[in-house]
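S.K.: just to be clear, the model below is a prediction. Sequence and coordinates:
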Amino acid sequence: MPFRWPRQLLLLTLTVAFMLPVVAVFASWLPWGDSGAAAAQILQEMSGTVLPDYVWTTVRLCLMVAVGVVLTGLSTAAVVTMFDFPGRRVFEWALLLPLAMPAYVVAYAYTDFLQFGGPLQTFVRNALGVEGRVFPEIRSLGGAAWVFTFSLYPYVYLLARTALGERAAHLMEAARLLGAPMRRRILEVALPLARPAVAAGAALALMETLADFGVSSYFGIQTFTAGIYKAWLSMDNRIAAAQLATMLLLLVAMLLFLEHRAQKRMRFSAARGGRAGAMDARPLMLQGRAKWLAWGVCGAPVLIGFVLPVLFMLRPLVADWSVLSWTQFLGWSMNSLRLGAISALLAVGLALVLAFNLRRRPDLPTRLAAQLVGLGYAVPGAVIVVGLLLPVGWLQSVAPQSSVGYVLTATSLGLIWAYLVRFCAVALQSLQSGYARIPASFDDSARMLGTRDMALMRRVHWPLLKRSTAAAALLVFVDVMKELPATLVLRPFNSDTLAVVAYQLARDERLGEAALPSLALVLVGLIPVMLLSRTLRAPSR
């Protein structure tokens, strides 16, 4: 196949750039010089000390989060889809609000309110006249599972709601007309059809749990992500960090495989169950106690995952405004906005080029580059950090005078690179969805009229892709604003972001000062959530 310049060079550059972190992590296991023996010795030492704790803690956390998000997401999706009650349309979008809350912000809010010296335990001790702890310690494995459950259940809620509303509704109505009771309709019709969607949502929630650093580090939970940073920053042992990153990457790959299988089964269910006739699948009207139970099922996740954390963070701000430093806050906000805008612009530009090439010439190099870019979102930030810094260490050991280390760590280049590896997949998915709505006949007609590639993009595709491009830029911008692990390590000196400052202040027990940057992140996160709720809003019945 001839080498088309510069298209093939761009695809090759993208492939190398997005694969370098993963390849570098796996390359740390290769027996280069003394590194092979050192890697084996470090792995043996970790196997007898910290590794079992990392594995057991991570597995227990994932199991608890999986059960929590499945129960919460599936129950709320079933209630708002299959039943009708006052306030149902409000809950349809309100149940998405926890998506705007970074999990580490929820952890800070609950710690400030529920810790031993917090207002709740202090009030209860004074009221009852007792000493000592009244409630269990929030900084625990159970507390982390609680935070992740009510921060990540919308993944299951969204997919399960789609499955129940679009695939199971008509079959549920057919079962009702055949005389099946509600219990049988739910157990034998709705749940089997929703199972692939629930599995896919749970896998996405678990990938976010494995990639988290803020909650596990703040709560002192010995997960793989916390172990990677401890090995790199505290022990200064890059081989141990790379080995832990490899194990974390294998866990994420397993979850990604399960998620892809679930997505295929969702498409199969849609193909088999999507044409069920023209019956009107009306939700069952609830009255009396059933109505109050529906309110409790839908209201509790919104209250726990969004309303209470926001109120907990507002309390110290209202009590003492003097803790705020508006000049510093403005600087942190500008750094976050600058990094978010640059990363969003570059990610959308790369995704637009790649999506256009997939549209025009879907050959093997183009499909491979798109698949590698699409997998970037599943790679945890800790793995990306290790994968970018390992080659820098190797290069500096060979060429001590090289300035590569300075360029990647003392400027924003390394950080933006990490952002692109992690979040370019978000932009690509949005643009591919936009291209799916453009008929191929438009391209054929333009080509018959003599329109070339750049003119086709400018005159035909771009006017139809403006909304998808804006959505892609917004999603990447918000993800960059909230990103913590890579920013914490790769940020340049004196360029803290809102996420980093919120983490550092909370770690220093300055939770009142951490409230303002945390609330700013929540406010930014509300923008895509509200747009998503408008997109998914069901038509009036």
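M.R.: Nice, thanks for sending it over.

S.K.: all contacts plus neighbour counts: C-alpha atoms, from now on.
M.R.: Fine.

S.K.: need the strands for the stretch 201-350 of the chain, in chain order.
M.R.: Remark: strands assigned in the stretch 201-350 of the chain by DSSP state E, counting those that start in this stretch are 284-285.

S.K.: and the helices in it, which stretches?
M.R.: Along the stretch 201-350 of the chain, counting by DSSP state H, counting those that start in this stretch, helices occupy 214-219, 224-229, 238-273, 289-302, 308-319, 326-360.

S.K.: out of the ones you listed, which gets nearest to residue 518?
M.R.: When the helices of the stretch 201-350 of the chain are compared by C-alpha to C-alpha, helix 308-319 sits nearest residue 518, at 8.0 Å.

S.K.: can you list contacts of that closest one?
M.R.: Under the contact criterion C-alpha atoms under 8 Å, 6 or more residues apart in numbering, helix 308-319 has outside partners 105-106, 109-110, 112-113, 323, 512-513, 515-516, 518-519.

S.K.: and here is the other one:
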Amino acid sequence: MIVQGPEPVSAGPPRLRDRLYGILGHATASLVAHRHTRAVSPAWTAIVAAILAAVALPITTVVWLALNPADNIWPHLVSTVLPGSVARTLLLSGGVATLAFFVGTATAWLVTMYRFPGREILDRLLVLPLAVPTYIVAYCYVEMLDYAGPVQTHLRAAFGFTSVGDYWFPQVRSLPGAILILTAVLYPYVYLTARASFAQQSVCVLEVARTLGRTPLATFVDVALPIARPAIAAGVAIVIMECLNDLGAVQYLGVDTLSASIYSTWVQRSNIGGAAQIATVMLLLVAGLFAAERTARGGARSHHTTGRYRAIPFQEIPGWKGVAAATLAALPFVFGFVVPLIVIAPDAATHLKGALSSGFLPAAGNSLLLATLAAAAAVAVALILAYARRVAPGRFVRNAGRVAALGYAVPGTVLAIGLLIPLAGIDNQVDALTRSTFGVSTGLLLSGSLFAITLAYVIRFLAVALAPIEAGLGRVSTNLDAAARTLGESALSVLWRVHLPLLVPPLGAAALLVFVDSMKELPATLLLRPFNFETLATHVYSLASIEQLEQASLGALTIVLVGLIPVLLLHEAIAGGRPGGSRTSG
């Protein structure tokens, strides 16, 4: 027996039926998406708002202090301190940015487009100066080039000079000396950004320029350089921000910049209101830098018109010309890394016992502790910001990452002022409450503690942690989130059970970058550390300031060696990033 089912009900012509099914499916998907959106707790947005408030706290405090000082010394600052400090800061930043632009772009173009002896090794070596803090390089060059240093000592012996009046030698402790020394350390920021941009450029565009009769130099100036302008502008902006943040090098070289003026006004003159007013001027310079960087970018964008990529066709530089090219390309690495290493490595080996007895081990332990705390906290905060943007993509949360990343542009001296006052206010309130209630003084719980330094590190280096974590999350398909949510998982459990196992590499990279930057940070540590608390950075600074660089060499060498790992990893990520080419071809 055949059982006949009901006849299908006709829904009209096929086109209309398909449209009805499409509308129904779209409505169902919208309903599911709406339910998932409603399932996301508003706590994510609240946490993001709290993070942004913490990032904005030091800036708000500095501006408030500048506008409401205990003693109004604006007239004194404007007439005496600010003109010279602003002028020296602009000259230093402008000089370093200009030299770093020429050195970084020239070496990046040479390494990217030409083949010569030692090119692949130099490609890696040129980034190594980033592992050496500016203040360590300044100490090394002063020890080597000062009047009592080996260079002038041998010069006097060779030519029979008996006093400084018998000959002329350039002063290393000067503004030109500071420009050259900071350039030797900071040019890799431009090199890395320019290298990445040149490696990603279309070979076809460059070949068309050559077929139209352009020389290699004209192709670089008229075609490659304008395309790379946004990336190079970003690298130059980072160089200027590092110049604004620098304290140890400029103090040691005798260049009274805004950062040094903030430190001396606060610590030596005990006038925190005046320091806040100088810090406000520095914030205005940072804002101007951001505006100039956006103008330099000019909204320029470039893209490939095809999905096919070809390896970059290297142009051979044969014979002595190739040797000369390799020598010129190696000079920045020699001045920025080899020379400082030649100074501190023998001193560290010779004075090892003295360095160990002068406080190296406690300082190393404190640095390890602080850097670990800062790395863990910064990675946790960056993960929250990046994931909140994924699960609660409102306009406020979307823009939160950009705002939080601005902390990297705030110099350490400004951060220190902006954090110390509110944290001290909280300590005073808690202390007054416990005194009146229990008759017990709590002392300093937040200000002058590890919490204050860790908070400063997190605010300053949050952008460093945020970049790799956002990139890692971007590579995880949103289908995984949708599948987990349909199985009843909450947004938090999806993060814990799905995303964290997939994000181990970017989380590790972010933690490593923050760890190393925290090991090198000097201004914020110097101003916020507890009494008698030394890190490797402050240990080296304190010994060098009393001309005991031999005892400081072991600490300086340790900072350099720790910094080598992330620098090389960063280079590998950038230099190997061209699609369609081998590692050596891009």
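M.R.: Structure's in. What do you need? In this text the structure is predicted, and so the values were computed from the model without any measurement.

S.K.: circling back: could you dump the helices of the stretch 201-350 of structure 1 to JSON lines with distance to residue 374 of structure 1 and mean neighbour count?
M.R.: Output for the helices of the stretch 201-350 of structure 1, formatted as JSON lines (distance: least, C-alpha to C-alpha, whole Å; neighbours: other C-alpha atoms under 10 Å):
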{"stretch": "helix 214-219", "distance to residue 374 of structure 1": "24", "mean neighbour count": "23"}
{"stretch": "helix 224-229", "distance to residue 374 of structure 1": "22", "mean neighbour count": "26"}
{"stretch": "helix 238-273", "distance to residue 374 of structure 1": "11", "mean neighbour count": "19"}
{"stretch": "helix 289-302", "distance to residue 374 of structure 1": "31", "mean neighbour count": "17"}
{"stretch": "helix 308-319", "distance to residue 374 of structure 1": "33", "mean neighbour count": "17"}
{"stretch": "helix 326-360", "distance to residue 374 of structure 1": "10", "mean neighbour count": "19"}
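
S.K.: just put the ones you listed in JSON lines and tack on distance to residue 94 of structure 1.
M.R.: What follows is these, written out as JSON lines (distance: least, C-alpha to C-alpha, whole Å):
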{"stretch": "helix 214-219", "distance to residue 94 of structure 1": "24"}
{"stretch": "helix 224-229", "distance to residue 94 of structure 1": "31"}
{"stretch": "helix 238-273", "distance to residue 94 of structure 1": "25"}
{"stretch": "helix 289-302", "distance to residue 94 of structure 1": "7"}
{"stretch": "helix 308-319", "distance to residue 94 of structure 1": "14"}
{"stretch": "helix 326-360", "distance to residue 94 of structure 1": "26"}
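
S.K.: can you say which of those is nearest to residue 193 of structure 1?
M.R.: Nearest of the helices of the stretch 201-350 of structure 1 (C-alpha to C-alpha): helix 238-273, 6.7 Å.

S.K.: picking up where we left off before, for residue 121 of structure 1, which of the helices of the stretch 201-350 of structure 1 is the nearest?
M.R.: Among the helices of the stretch 201-350 of structure 1, helix 308-319 comes nearest to residue 121 of structure 1, with 13.9 Å by C-alpha to C-alpha.

S.K.: now do that closest one against helix 289-302, angle only.
M.R.: Orientation note: helix 308-319 of structure 1 sits at an angle of 60 degrees relative to helix 289-302 (axes from the mean of the first three to the mean of the last three C-alpha atoms, to 10 degrees).

S.K.: ok now helix 308-319 of structure 1, how far from the chain's centre?
M.R.: Distance, stretch centre to chain centre, for helix 308-319 of structure 1: 25 Å (C-alpha atoms, centre = their mean, to the nearest Å).

S.K.: what subset of the contacts of helix 308-319 of structure 1 is buried?
M.R.: Buried residues within the contacts of helix 308-319 of structure 1, counting neighbours by 16 or more other C-alpha atoms under 10 Å: 105, 106, 109, 110, 112, 113, 512, 513, 515, 516, 518, 519.

S.K.: take those and keep only those in strands.
M.R.: Nothing among those maps onto strands, per DSSP state E.

S.K.: nearest to residue 92 of structure 1 among those residues?
M.R.: Nearest to residue 92 of structure 1, judged by C-alpha to C-alpha, of those is residue 106 at 21.6 Å.

S.K.: which residue sits closest to the closest one, ignoring its sequence neighbours?
M.R.: Using C-alpha to C-alpha, 6 or more residues apart in numbering and skipping the chain neighbours, the partner closest in space to residue 106 of structure 1 is residue 309 (5.8 Å).

S.K.: and the one you found, what pairs with it in structure 2?
M.R.: By TM-score structural alignment, residue 309 of structure 1 lines up with residue 340 in structure 2.

S.K.: next one: residue 206 of structure 1
M.R.: Checking with TM-score structural alignment, residue 206 of structure 1 has residue 240 as its match.

S.K.: residue contacts, that match?
M.R.: Residue 240 of structure 2 is in contact with 93, 94, 96, 97, counting by C-alpha under 8 Å, 6+ apart.

S.K.: ok, the residues you listed in structure 1: which stay?
M.R.: Retained contacts for those in structure 1, judged by both residues aligned by TM-score structural alignment, their matches' C-alpha atoms under 8 Å, are 93, 96, 97.
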